[in-house]
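[1] give me coordinates for this.
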Amino acid sequence: MFYGIDLGGTKLQFAVGKDQDVFVLDKVPTPLGYEELLRVVEEHYLEAERKFGEQIAGMAIGIPGTFTKEKVVWVPNIPYIEGHDLAGDLSMRLGVPVYLGNDAQLALVGEVWRGAGVGYTNAVLMSIGTGIGGAIMIGGKVVKGRRGAAGALGWLNLDASVPGDKNHGYLENHASGKAIAAGGAGHEPVISTYEIVARAKQGDEFGKKTMDQVGHLIGAGLASIASVLDTEIIILSGGLSEEFATYKDSMEGSFREFTAPGIESIPIVKSKLGNQSGAFGAVRLAMVGHELWIG
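    As a prediction, the model looks like this:
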């Protein structure tokens, strides 16, 4: 039996892999400190062993940030884990191997294992929510990178004349939920991201224009990465993937316009596992360990 955790800024999602089944368990609020996090993980780990009547053989955790073999480096939503050897501390505490993975990378693993990417070994995932993340799989293995950050698609730059931002890449600044919210803040009266999306669905000019621009930029960004990698499939995850219909046409048009010859036929699909893809991916990482990675 294997244990997976998707560690987010507000919630912890636990999952168990047993035989051929994956059981996604309840979410709990993300603890406010490092020692509390270790304690909460241990409590739920032991509870899972009691519930399923079997010892856990390995565990993996997806984190929304970067890390090395020795420590967590950068997690802006959970800064108290930075500098800690999270995997090592939990392994010592629980007596099993513990692996770390980037949350977007594990979402891709989950989708290829049990979701929208089943049957593919070369895939790209773009996660579109408040920010933009991503992951790349080649030959059935995920490109991890030196700090676990490979596939950070929010840093795709589509206009070199725009000043850089060390904390947020170009695509994230201009095509994420945060960018939509900024557009709404400049509207008179101010409207929220949710209202803009709702207006787009109703054919409202401002809502449609905003979402068309988001789709245009996402399509151009995906065209760049697809043309470089010649991947088999592109999977969209994250909160804005649920609103795919509001920017699908502009995204696909931009993708066709900017891809290399022949690449425009690559399918772009929505996540099948939704917000559970990271937990599925964490279970898979617990099962196979470092064999999952390139780099």
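
[2] all contacts plus neighbour counts: C-alpha atoms, from now on.
    OK.

[3] Glu54 touches Met1, doesn't it?
    Yes: under the criterion of Cα atoms under 8 Å, Glu54 is in contact with Met1, at a separation of 6.8 Å.

[4] please say which of those two ends up with more neighbours.
    Set Glu54 next to Met1 and count neighbours by other Cα atoms under 10 Å: Met1 wins out with 22 against 12.

[5] so the more buried one sits against Lys18, correct?
    Yes: the criterion here is Cα under 8 Å, and Met1 meets it with Lys18 at 4.7 Å.

[6] so what sits against both of those two?
    Counting by Cα atoms under 8 Å, 6 or more residues apart in numbering, no residue touches both Met1 and Lys18.

[7] so what's the residue lying closest to Ala198 once chain neighbours are set aside up against?
    Using Cα to Cα, 6 or more residues apart in numbering and skipping residues adjacent in sequence, the residue nearest Ala198 is Gly207, 7.6 Å away. Counting by Cα under 8 Å, 6+ apart, Gly207 touches 196-201.

[8] another one to check against the first:
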Amino acid sequence: MSELIGVDVGGTAIKLGRFSNGGELLAELECPTPQPAMPGGVVTAIVDAVAALDPDRRASRVGIGLPGPMDAAARVARVCINLPGWQQVPLAEWLEPQLGRRVTLANDGNCALMGEAWRGAAVGYRDVLLLTLGTGVGGGVLLNGQLFTGQGGAAAEPGLISVNPDGPACNSGNRGSLEQYCSIAGLRRLLDQDPQTLDRLARAGDLQALEAWREYGRWLGVGLSSLIYVLTPQLVLIGGGLSAASAHFLPHALAEVEQRVQAESRLGLEIRCAALGNGAGRLGAARLALERLND
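    Next up is the predicted model:
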């Protein structure tokens, strides 16, 4: 069988990997996301990057993760709320003739979850919730070993649930969404420093930084509690760039979950950090290409 290409489209960077059918990384490439990240510019960037990553055309299948829901056929990016101009974009149809390869699309959180389930922290688990904490808050859900996308392909947007009906406005149209409290922007509302600085300050014992991370963890725990009641997963994974500072906030999130979620609904539950870092999305996109685009 031919090799696979996985693409993770983010607001600042596009990460690509060429993989064997067993998930071994054979080559990788990262390029800046065009600014503004309009669909046409992103298409051009992906086409150029795939040509550079796979000049010998060893891969015939491409999976692409994007920050938003796809249609049920995994061909159309229905909306990417934090990228301009992304409404009902037929991305697979645009890319296939230019790449000369078949393409499937997925939500980037779903891709990260599939990567963790293939070769990461979710190997062997059948009911998993993943949250990705970064510029936004994304995620994915695995139920009985299957990726849950719901009717029409748009299910499992955990960052868009409301944790405060009177909270800050969200690009989704909601108010007080989990994303507004547990994204980088949400963290900066607590203390106006970048995450790396807040991590460094907290490690040095700065009381303001420690309090910001504590409050951040509390909001995360509030959101997780609602999600756990609905899904009762075996495993909750915390990924994304902010997970690097999990030592400062995860204990507070766990305490909130323990307080809010009755014991029967969290029986056997494990909550820990994801394993694959920024490579999870491109790996999971490749896995979905393998599953959906059979030779």
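
[9] map the residue nearest to Ala198 of the first structure across to the second structure for me.
    Counting by TM-score structural alignment, Gly207 of the first structure corresponds to Ala209 in the second structure.

[10] got it, and Gly131 of the first structure?
    Using TM-score structural alignment, the partner of Gly131 of the first structure in the second structure is Gly136.

[11] for that match, give its distance to Leu4 of the second structure.
    Using Cα to Cα, to the nearest Å, we find Gly136 of the second structure at a distance of 27 Å from Leu4 of the second structure.

[12] more neighbours: which of these two?
    Between Gly136 of the second structure and Leu4, Leu4 has the larger neighbour count (other Cα under 10 Å), namely 29 against 23.

[13] wait, what's in contact with the equivalent of the more buried one over in the first structure?
    In the first structure, the residue matched to Leu4 of the second structure (TM-score structural alignment) is Phe2. With contacts defined as Cα under 8 Å, 6+ apart, the neighbours of Phe2 of the first structure are 16-18, 56-59, 283, 286-287.

[14] among those, which one has the most neighbours?
    Val283 (33 neighbours).

[15] count of neighbours near Ala212 of the second structure?
    21.

[16] now swap in Pro31 of the first structure and tell me
    18.

[17] go on, Glu264 of the second structure?
    Neighbour number of Glu264 of the second structure under other Cα under 10 Å is 9.

[18] please apply the same query to Val257 of the second structure.
    For Val257 of the second structure, the neighbour count with other Cα under 10 Å is 22.

[19] any idea what it aligns with in the first structure?
    Matched across to the first structure, Val257 of the second structure falls on Phe255, judged by TM-score structural alignment.

[20] residue contacts, its match?
    Contacts of Phe255 of the first structure (Cα under 8 Å, 6+ apart): 216, 219-223, 264.

[21] what do you get for Val261 of the second structure?
    225, 228-229.

[22] for Asn107 of the second structure, state which of those is nearest.
    Distance to Asn107 of the second structure, by Cα to Cα, is smallest for Ile228 among the contacts of Val261 of the second structure, at 20.7 Å.

[23] let's verify that closest one: helix, strand, or coil?
    In the three-state summary, Ile228 of the second structure is assigned as helix, counting by DSSP: H, G, I helix; E, B strand; the rest coil.

[24] wouldn't it be in contact with Arg266 here?
    Yes: using Cα under 8 Å, Ile228 of the second structure is in contact with Arg266, at 7.3 Å.

[25] can you count the residues close to the aligned partner of Leu86 of the first structure in the second structure?
    Using TM-score structural alignment, the equivalent of Leu86 of the first structure in the second structure is Leu91. Residues within reach of Leu91 of the second structure, counting by other Cα under 10 Å, total 22.
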